[in-house]
Structure formats: C-alpha cells, structure tokens
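>>> this one's structure only:
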C-alpha cells in the first residue's frame, strides 16, 4: 500500500503540474487575442483627463499635487533639450544620401539611360533600390529619435491649456494668493519649455521637408531606370540593327572604352555607398567565412574514417580550402543580394578554380568535358563585356562566341552517345542531354537573330545560355560540398553529446539533403529566369495576382495573404510535430516520471504550438482581432447548433491528458471493446483489440461510460484455475499439490503468494480453486496455460483422478434387439426383462 500510495501522490503532483501548464496556455491564448478596451473601462476613464478633457480646470484640492507633477515634467524636458539635438546627426546622414541621389540623377538622366546596356541598367536599378532601403531605415531612425519631441510638444500644449483654464476659474473662485502664485509658476515653466521646443521643432520641419524631397527624387530615379529596362524588354522582338549582309562599309565607332568607363562609374559609386552603409548581412558574412573554414578543416579530418559508399562526399572534402572558397563565394550571392552586380560577377569568377578542382572524379566520365566548356564560355562571355570596339566589332565578337558555343554544344552531344552502365549516371546523362539540346536550340536562335539584325535578343539568348549553364555547374558542386559538410557535422560519433540528434542523424541528413537540392533547384531557376529576362515580368504578374483583394463582409483578404497563411500553418504543423517528437523521446527516457506523462506533455505541447502557429498565421495574413471576432462568433453559433459532440470530445481529451485514467499501452475495456490503447488524441482514442482491429472511441464516451483499465497502476494480474477431484481424495494433499505447482510455474509472482482453497462439494467431484498472481500482464494467458498443464501432470503423477460426470440410467422396457446389444446372453437363456409387445 505504501508503494501504491506514493505512486498516486506522484501522479497527483504531476496532474497539478499539467493543470498549471493548461492555465499558462490559456493565458497565452488570452494575450494573443486581447480584448478591446471599451470607452467606459477603467483604463479609458483614467486617461480621459489627459486627453479629451484638456480644458477642464484643476480642482483646488488637486492644484498643489498636479502642479508638482507638471513642474517635474517641465524640468525633465529642459534637461533633455540641453542635450545635443539628434536632428543634426540625422541631417548629416540625409545629406550624404541626398548627395548620392543627386549624383546619379545628374549623371544618368533619361537620355543617358537609353544608351546604357541592360547589365548596367540592372546594376543601377539595384542601386536605386538600395537607396530606397537606406532611406526607409533613415525614416525609422528619425521617427524613433524625433517622436519624443512631438509627444513632448503635445503634452506641453495640453497641460498648458489645463492650467490656463485653472487660472481663469481661479479669479472667479477667489483662490488664496499662494495657490494663484503656484499656478503662475507652473504656467511660466511650461511657457519656457514651449519656447525651448520651438527651435528643435523648426529643425524637424525642415528635415521633414528635405526628406520628402529626397523620397520624391528616389522614386523618380527608380521609375526612370525601370522604364528604361521595360523599354529594352519590349524591344527584344524588334530588329534594332541592319542585317549582316546589309552592313555599311564603314560604321561610326564610339570613343574607345567610353561605355565601359561609364559602367565602371556606376559600379564604383554603388560600391562606395554599399561599403559606407555596412549592412548587417555583410557583417554576418565576415563572421561566417572564418567559421566555414574551421568547419571545412574539421570535416576533412573526420572524413578519413567514412565507409566506401561515402566516397563522393569524402572527395568533396579532400580539398578543404577549395571547398571553403566555393562556399564563401556562393554565400556572397545568398547573404548579400543587395550588393553591386559587379561584386556578384567577381564572386562567380573567383569560384572558377575551386569549381574545377571539386568536381567528383568518379562522375567525370559522365560530365565529360561539359565543365571545361561551361567555364571557358563563361570567361569568354565576361571578357566580351569589355570589347575593344563597339558597334559592328561588338556584334561580330558575339557572333563568333555564339558559333563557338553552338559548335562545342553539338560536339559534346555527339560524344554523349557512349553507353553508360550505371543507372543513376544514365539518368544524369539523359537530363544533361535534354538541357544541352535546349541550349543548342537557343544558341541557334541567337545566331539567326544576330544575322537578321535583332542583336538585343541574340545577346540575351547567348548570355542566358552561358550564364545559366555555368551557374548550374556551380550549384552542382556547391550542393556536393554542402552535403559532405552536413554528413561530417551529423556523424554519429560527433553527435554523442546530443543523443536525440544522434538517434535521428540519418533522417536529419536525408531531410537536409533534400532541402539543399530543392533550394538549389529554386535558386537555379531564379537565376535562369533573371538571365533570360523573364524574372521581372514574372514578378510583376505574380505581385498583381497575389495583391488581388476580395472582401467578405468586413473581412478583406488577398491571395497573397492566403498564401502566407497556408505557408505559416504548414510551418507551424511541422514545428509542432518536431516538438511533440522531441518532448516524447526526451521525457520517455526519464524513468523518474510516471508512465503516460511524456505522452500527455507531448500531445498538449503539440496542440499548443499548433494553436499558437494558427494565431500567428492569421496575424501574418493580415487579419485583425475585430475581423476574427466575426469568425469566432460564427464558430460559436456552429458549436451551439451542431458541434456539441466535437467540443465535448475535445474537452474530454484535455481531461484525459491531465487526469490520465488511461495511457498509451494500457489494456482497457470500454464500450464493448477490449484491447490496448494505441494513441490518445484530442477528439478520440484509438484502441487496438486483441484480434487486430483498431477501434476509434470518442473521448466523451471514455469519460461518460464505465472504463476498466487493467494496467493503470501496475501490470499485475490474478490467475484463477478451478479443479475437481474424485470423492475419496485427501483434500490436504490436493491443496498442497496445487500450491506447489503454482510456485513452480515460471512467471507466477512469489508475492502475493499463490493460494489453494477448497471451494465445495460438486455433483461428482470435490471442487478446489487455485489463485496466483503474475506481474507479466502481457503473457498471463500463457502462464495460465502452463499452470493448467502442470496441474494435470501433477495430479496424474499423484494418482489423483479428475472425475467426469456420471449418470444412473433406469430402463423400464427395452426391445429385444437393444437387449441383445447391451447384454448378450448364451443360447437358450431367458431374458430378465420382458420384451416389448409387438405393436398393432
């Protein structure tokens, strides 16, 4: 009884802890949906004298108290105004941004933009967007620093009105002179503060005027660049140069390097502004790169003991410096999307050498010479951006590069017909061949467009094919290196201090590998769309589609809001599953906790995270509390009419998880179903019967009906066997024999000790009962069967018979044939029983 009582006490403490968790959860729910403050609430009433009733005079009883408060308020404001004005620093940063904007507007007007190539326009557009983000940050900083001055001016005006009204009424009320003097002192202090605030507020007005002018300039410059890019996009299908057969004998050439120097001027100005701004992601990149180097060296050291099936990953780590350099350059593209376009191009060029050194040697026969061709064409295409001549010379350079790229592509396609025996390699070859045929078709189109005079389309197709092919190769090598680094970091021996991650290292590695491949695919698609100049119109169409709003009553949502809501709910569901699994495993590994606590805590945490994620998803989608009131009001009506059972089962599920009358793994009997509890949900509980069927029992039924739980406290079970022996047997001998058999049977508990009792006198036997306990509930039927066999064997060895039912049969008459069968007589003997008379 002591052990059972201690267990019940422990369960009681755990139940109290779970109830506390529920109360905290409900508090979080209340914080997520705070009630709206009514106009007649105490909070509103307390703030009314300071807002709506500003002209109400102060009562004589409160003059001294409120005068002291306002005097301290005025003194505090004067001390703050004595500090340096933050408007000066804001003005300096705004002037620097204004100078950059003015320089771009002066150097690149509408006429100059029409002469720039698309690459420089894209870089200039990125620069304008960077300025817009800097200006937005400046506005947030200005609002944070200058908002106290606006609030102080409003409070001074409001308090001064109150004291003026008090001074006017004091003359009528004939207040004592001391109180009138006190009112005049407070009014003088507030007037002085108002005069001191005049100069900072004037500077703020001037600062706001300049900020508005700068915002208009940024919008104008950005719009002009976007119009120039849109004009070039619209001219892609138009002939913009004479065909090659109609070229003039001599064409006017632009000044040597003029276009290149103008482009470098754009990039240099952007680089200066970007470095001066020092964005957070750039600082994060400077911290990440040394960390990546240390991780690569550690992974190289740990990869020496990898099995043979990880040869590709080990090869990716064989050159850690090259792998680090490749990851560093790719992280520039990921972490610094706002950087100048030239910085991204330089990063891609730097990645050339590590790319060629990190391609896996085992797959080299599959890749053939594709990497060398892709890298060589990318270098030549980059060099073509700095031609020694413009006009016809630039056109012939691109024509030759197009012919070279098309010839190399067709040559590699011809070489790829060699048989490949590896199935995975054969699939890779088929994908590469399909991509190569698409590239050949695009290069052929570019060649024709260059000949007929559509130079802009030919340039775009050539650059898109070359840049997309090179970037795809970069992604292939980067995924290989990142996958090898993940394998090293998720190695089971490396994760020994983290047993949870160690147990799931393979699943985690597979999940992260798939995420890497998916991210690389999305990044490659986005880069290709940008290279082929379809990203901008696609973004515009997608923005217009996701921005479409539709209203239902007072609720106004857009397709983008619905998409954000769906993604947020998906993320919340994934996080909730992870939390439930982690808590379930961690708590189940603690033997000090009672059985079932891990499941209750994990399930409650799962639904709590789901509910919190749902609320955050609604907030992210733009729903407001007033709009959600309609939804929950409609839900309340639905509950009142048709969802009572669902709510009943939901609340019953909470009660089951807190009181824990049954837990997963328990053997129960309820509602005509007997079996083992598989899972306890918020609506229903799944019971697996001993026949293999799964019965779904609503939680409300479990609480309202009689529930038999065989394993609530422990796994003990009493086994009872009834035995009958023939009359004349010594009862003491039978009792001793039965008890000895029970003690000798494996699985029978010694405490409580088995007991054998004489039950009574039967019709043809002396009846005994054998009772024994076992702590192995799962095998109690096998133990009972063994006891039956052992009892039968022991009774036979002792010569004790188990009787069968005996009956006395009295026959009044019997036929001769039956008599002959029952008792055959010698010939000539007379029967003892008179035979039946023949029937008439």
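Arrived safely, thanks for sending. Just so you know, these numbers come straight off a predicted model, no measurement behind them.

>>> Going by C-alpha atoms from here, please, whenever you check contacts or count neighbours.
Fine.

>>> Could you report the separation of the most centrally placed residue in the chain from residue 614?
Nearest residue to the geometric centre of the chain (Cα atoms, centre = their mean): residue 571, 3.4 Å. Per Cα to Cα, to the nearest Å, residue 571 is found 10 Å from residue 614.

>>> before we move on, the earlier item: the residue nearest to the centre of the chain: what's it in contact with?
Shown in contact with residue 571 (Cα atoms under 8 Å, 6 or more residues apart in numbering): no residues.

>>> Put this next to the previous one:
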C-alpha cells in the first residue's frame, strides 16, 4: 500500500513537472542577457516583419567593416617602421655608448633632440594604433550582439513555425557574422602585435633618453671638477697630435651626420625660409630705392644709418634671414645652429660701421674674430694642449679689449649706437672678472669651467652686436615703410606715425633682449636647465586656504587684461579713423558700434583673464547673489549710469561732438563713457556728467538733427524812418554775408513801436560752430548800412513838462 501511494505521488509530481516544462516551451523567447566589456546588454529577438530590413542594414554594416579591416597606409607604414627602426635604435644605442669618451654637452643636446623627435613620432603612431584597436573592439562588440540577436530570433521563429525561407536567411546572416567575427579577431591580433612592438620601442627610447639626461647631468657637474692636468704638465706633442686628429674625425663625422639628418626632415620649413628671405630682400631693395627719393635730413645720424643699412640690403637680408631660424626651426640641432651663427658673422662685419665708429668699431671686429676662432677651437677638444694655449691667448686679447672699454667708458658710449649698449658697458667689469677666472681655470686644469666662462663673455658680446644690428635694420625698414605712399593713405599711420614707430621700436628691443638671453644660455648649454626650472616655478601652485594660484596664472591674468586694453583701444581707433571716416552711416551709429565693440572686447578679455588665472566662475554663484544685493543698494547709481550709457548708445539722443545744454551747463560732448560723459564748456572747462543726468533730465541738443542755429540781431530806428526801407536794408545785409545760410531764408520783422524807436528783428541761420562770430559780423554790417543810409539809432530820451516852480528854485535856475 505504501509502495502504491509513493508510485501515485511520483506520477502526479512527474505530470506536474512535465506540464510546467511544456508550458515554458510554449512561451515565446522574449529576451536574454549577455555581458560585453563589463556591461550587461539586453537582447531582444527581431520581429518577423522587420527581418528583411534588418538583414539589409546588417549587410551594409558588414561591407563597411570589411572595408575598414583592409590595412590602411598608416598601419603598413608603422609595421615597416618598426621592423627598420628596431635595428636602427640598437645601432644608435651602441654608437652612443662608443662616443661617451669624447661626448660634449653640445653632442648630448643634439642626441636628446634627435631622440625626442623619435619619441614624439612613435607616440603619435601609438595614438593612431590605439584608435585602430578601439575601432576593432567596437566592431567586435557589434558583431557579438548581432550574432546573439539572430540566434534568439531563430529560436523564437522556430517556436512560431515561421517559413523555411526566413529561417534560411537568418542562418546565412548568422554564418556571415561568425565569419566576420573570426576575421576581426585575426586582424585585431595583428594590431595588438604592432601595438606591443611600439610599446617596446618607446620603452627603449625612454631608456636612451634617461641615459642621455644622466650623461648631461654628469657633464654639468664636472664644471667644478679638475678634469685636466696643470697647463705646464700637459705638453705631449705626439699624443696630442694623435688625439687632435682623432677628435677632428669624430667631430666632423658627427656634425655631417646631424646636418644630413636635419635637412630631409625640414624640407617644408626650408622652403618657407627661402620664400621669406626672397620677400625680405625684395622689400629691402624697394625700400633702398624709395629712400633715395625721399628728402631725408642729411645731417641727422639716424637717417644716415638708415641709408647705410638699406644700401647694404643683401647683408641686412642675410642677417634677418639667419635670425628668424630661431622661430622657423625650434628643434634645430646644435651643429646646424652653430653653422648659422658663423654665417651671421658675415653680414655683421658689413653692418658694424652703422653700429660703432672709431676705435670701438675695431674692438667689435676683434670680438667677431675671437668668436670665429672659438667655434673652430671647440670643434676639436678644449682639453687638448693646443686648444688650451689658444684659449689662453683668446682670453688675453678679450681682457685687453674689455679693459680698454672700461677705461674709456664715456667715449665708448658716444661711439656706440643703441641704448642697451649702456648696460653692456656696465657689465664689462663683470666680464673682465669672468675672463680672469677663465685664465686661472685653464692654468690649473679646470677646463670645463674655463670654457664655460670664456663662452659666456664672448657669446654675450657677439650676440649683443648681432641683435643690435637686428634692431637697427628692423627699425630702419619700419621708418621708411611708414613714410611710404601706400601706408600714408591710412589715416591712423598718417596721424600717429611717430607713436607707431616708438611702439614698434619698443617691441623690437624687448624681443632682441630676450633673444640675447636665450642665445647666451644656448651657447653655454644651460637653456634646457633654465627652461625646465622656469616652467616648474611658474606652474607651481601655491595654496592659501581654499584658494590656489600660480605665477603663470597671475602673469596670464594681467597679460590678458593689458592685451584687452590695447586691443580695445586699437580697434576703437581703427573703427573711428579708418572705417567710419570713409563710410556714411546714420547719426550716432558709429559711436554706438564703437562703444558696444569696446564693451564686448573688454568683457571677453576679463572672462578669459579669469579663466587663465584658474578662477572657477561656477563657484561664485553665491558671491554673485550677494553682489546683486549690493548692487540693489550701494551700487544702484553706478548701474543706473551704466544702463543709461547703453540707452545713449542705442537711442542716440546725444553723441560725441554734439552741442548740448543740460540745466545751466552748455558745451560740446567730448566723450560718452561707460558711467559718465565729458562735456567741454565754451569757457574751456571739462565737466564730468553722469549718464543718468543726460537721460533723466531735460536736455537741449543744439545739433541733434543738424548743425544749424538761428541767430538774431535787434535794432531800433528813430521815428520818422519808413519801416519798409529798414526791412529791405536788413534783408540786403543778411543776404550779403557769405556765411549766412540761404535756406532757411533770413527773416526781417518790424517788431514794435518802442518808447523812443521803431524796433526791428533780423533772424538768420548760421553754422553752429561759428554762430557768435557771424552774428557779430552781421551786427557790424547792419550798423554800417544804417549809417550809410542816414538812418539814426536813437538813444533813450524823455520830455519834461514843468507846470510850476518854487520861487526860490526859479530864481536859482533862471
């Protein structure tokens, strides 16, 4: 019985379970969940009515993916570069290890620059390959989702007993997607291999760069270390000659290699450089022709120098063309840069007569020669005995030159052109001490220090010469350009040419000063150190409570504010002088445009300055609310006047140049500002009037619609004169004056019978700016005409009728 009961229970449970499974099987598959890239994606089957359009869309996407999988030129180039550069990097690393014995700071700088270029190149390639990898990941994710979607769709349609043709299309689409997935994974693996090789190359390049940095630091630390024997113990001619020859071959080979690698990489820049030089030489040639036609003062030294500089336009072009390499080739190798500096000696030698006269000119030529010898000397090895003797002789000559400059400072200043030579002469005592220190360093074997001190002085003086000539050439060209007929057509240049000259001269001098500092640091090999130190300093952030600031933020803030002010003033001047003076616009429109443009520039500049300073404006919402309350109370007059200024700009009831009368104030509006306007009275005083007064109070604008004003002359004629004759005479007088306007026509009126005269009025219109003068002249003409016509102007008189006299008075009077 128990067995039977258990059997029945088992059958019931089995039947129940079967029914549940059958019921589940009958339910349509609605969705599944899959995980891709850590995210859960819900997949729904495709509705049978959308299958055809969905398959068409997938077919188009598959074609697009197949096209994208084709190896593009970038991937092929990267693949070939990796294969070639693996061997190149290994060879270069071995070569660097081999030349460490003879390497100098100059060589290290070139190598660092070269490997930095390699690093930048491969970093860019790595970014492109990373983008390619992400594309493959995205497409694989899409394909996986579509495969799961069509699997789910196939199961759902089987349960619904869909047509066999549809199921076949689904199976074909699924197979195509699976094939595409396999191909994508294969290509993705290839990209991963390239990406891995790139990472290995970058790692090797970073290791080499670190080694170069360490070598540079070691060389710089050796400056204060005795690296050579005493000079009197260093003579060994056989060994020295062999080392000299070996060093020459090493240096020559290294320099040739650097130059050869530099030229192919800078073809585009070289073409641009050549075009700029052609433009400069044409410009200076034209200016040379132009200066002959201009009648310049013969006695002034400035114009004599201009003629000399432009006459030697080829040397001037070469000077400018070589100096601009600083901007055109920011990563120029040291060997190429030194070649450029040597070439600078040629135009400098031609142009020195414009910089100095007499004996000082000879000193400058000596400095050029010493620099040339220096470059040849340090091409070899400064630690060689031959080089040390040459350095000793150089220092002796330079000490003599600087000593002569010191003992005759006043005469030297008078013979040198350029204000900054005053500071160079003041530094001459320091230069003298450095040269003496270089001599002792050479004698006692501190050759790195001796070379550093010598190069500091010689480079400072040479680049002072070169950049002084640069300033003279640029200033000469600017002066003649501003005097040209083409530029003189500009009203701004015509009116403010001297002001523009001075500002350009200031900019050129500041530029030359920073180029001078940069050139000295490059010459002695400390530019990178100083640059890195400055970058670290100015970008370092200091925190004071919740506020953080940096030097670069403060400098950027004030620089942008100053630049905003300059740009706003320049654009205002340009609009007023160049645009609105040549274009006819409705009254007041030019002033409104100028004002609103100024507001826009200033507002934009302030926002940019705050952004550069690192101030987050979103954090000032509470402050803005408090400021709004403050404006509502304490600053309401300021805001009121500001809004009034905007109303004046748009409504234009008043503009600069108008003659206005506000209360007892009568004068000409000189300027309409943000908060107030300036009115110049006819007595010469300038009154600051808040803009709100011009809007809220009654204002008389004598020149709102036109610049005409009616004037009046009153005259009284003796009784007995015919009134019509007087009217005709007054009309004739008004018509005879050339400045009295004919329209409206002058009006003559017989006003009244006065106590002792017939009263007349002469009304006439005159230009506003000369009304008082014309009124006075017309009055004089009226008087003259009346006198000629015999018409008398009576004076006040009274008749007295005496009825009776006091006897005493009668006896006294009569």
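On my side now, so go ahead. These figures come from a predicted structure and were not determined experimentally.

>>> Translate the residue nearest to the centre of the first structure into the numbering of the second structure.
The equivalent of residue 571 of the first structure in the second structure is residue 563 (alignment by TM-score structural alignment).

>>> do the same with residue 598 of the first structure
So, by TM-score structural alignment, residue 598 of the first structure is matched to residue 590.

>>> Can you get me a residue count around residue 8 of the first structure?
Counted by other Cα atoms under 10 Å, the residues lying close to residue 8 of the first structure total 14.

>>> which SS class is residue 710 of the second structure?
The assignment at residue 710 of the second structure comes out as strand when based on DSSP: H, G, I helix; E, B strand; the rest coil.

>>> That one corresponds to which position in the first structure?
Match for residue 710 of the second structure (TM-score structural alignment): residue 718.

>>> do residue 344 of the second structure as well
Using TM-score structural alignment, residue 344 of the second structure pairs with residue 351 in the first structure.

>>> What ranges does the first structure have for its strands?
For the first structure, the strands defined by DSSP state E cover 549-552, 555-558, 667-670, 673-680, 684-689, 694-698, 708-709, 717-725, 755-761, 766-774.

>>> can you redo those as CSV with mean neighbour count and distance to residue 386 of the first structure?
Formatted as CSV, the strands of the first structure follow (neighbours: other Cα atoms under 10 Å; distance: least, Cα to Cα, whole Å):
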stretch, mean neighbour count, distance to residue 386 of the first structure
strand 549-552, 10, 47
strand 555-558, 15, 46
strand 667-670, 20, 80
strand 673-680, 20, 69
strand 684-689, 22, 71
strand 694-698, 18, 73
strand 708-709, 17, 83
strand 717-725, 17, 89
strand 755-761, 16, 102
strand 766-774, 21, 89
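
>>> To residue 369 of the first structure, which of those strands lies closest?
Closest to residue 369 of the first structure of the strands of the first structure, according to Cα to Cα: strand 555-558, at 49.5 Å.

>>> rewinding a little: number of nearby residues for the residue lying closest to the match of residue 598 of the first structure once chain neighbours are set aside?
Counting by Cα to Cα, 6 or more residues apart in numbering, residue 590 of the second structure lies nearest to residue 580, which is 6.3 Å off, once chain neighbours are set aside. For residue 580 of the second structure, the neighbour count with other Cα under 10 Å is 16.

>>> when you align them, which residue in the first structure goes with residue 580 of the second structure?
By TM-score structural alignment, residue 580 of the second structure lines up with residue 588.

>>> ok, now residue 259 of the second structure?
Checking TM-score structural alignment: residue 259 of the second structure goes with residue 271.

>>> And for residue 21 of the second structure?
Using TM-score structural alignment, residue 21 of the second structure sits opposite a gap in the first structure.

>>> on that earlier part again, isn't the match of residue 710 of the second structure up against residue 770?
No. Residue 718 of the first structure lies out of contact with residue 770 (Cα atoms under 8 Å); the separation is 10.3 Å.

>>> Show me what residue 709 of the first structure aligns to in the second structure.
Per TM-score structural alignment, residue 709 of the first structure is aligned with residue 701.

>>> ok, and the closest non-adjacent residue to its match?
Residue 701 of the second structure sits nearest to residue 660 (Cα to Cα, 6+ apart), 4.4 Å away.

>>> Give me the distance between the one you found and residue 734 of the second structure.
27 Å.

>>> Take the strands of the first structure and write them to JSON lines, including distance to residue 107 of the first structure.
Shown next, in JSON lines, are those (distance: least, Cα to Cα, whole Å):
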{"stretch": "strand 549-552", "distance to residue 107 of the first structure": "40"}
{"stretch": "strand 555-558", "distance to residue 107 of the first structure": "41"}
{"stretch": "strand 667-670", "distance to residue 107 of the first structure": "83"}
{"stretch": "strand 673-680", "distance to residue 107 of the first structure": "71"}
{"stretch": "strand 684-689", "distance to residue 107 of the first structure": "71"}
{"stretch": "strand 694-698", "distance to residue 107 of the first structure": "75"}
{"stretch": "strand 708-709", "distance to residue 107 of the first structure": "85"}
{"stretch": "strand 717-725", "distance to residue 107 of the first structure": "92"}
{"stretch": "strand 755-761", "distance to residue 107 of the first structure": "106"}
{"stretch": "strand 766-774", "distance to residue 107 of the first structure": "94"}
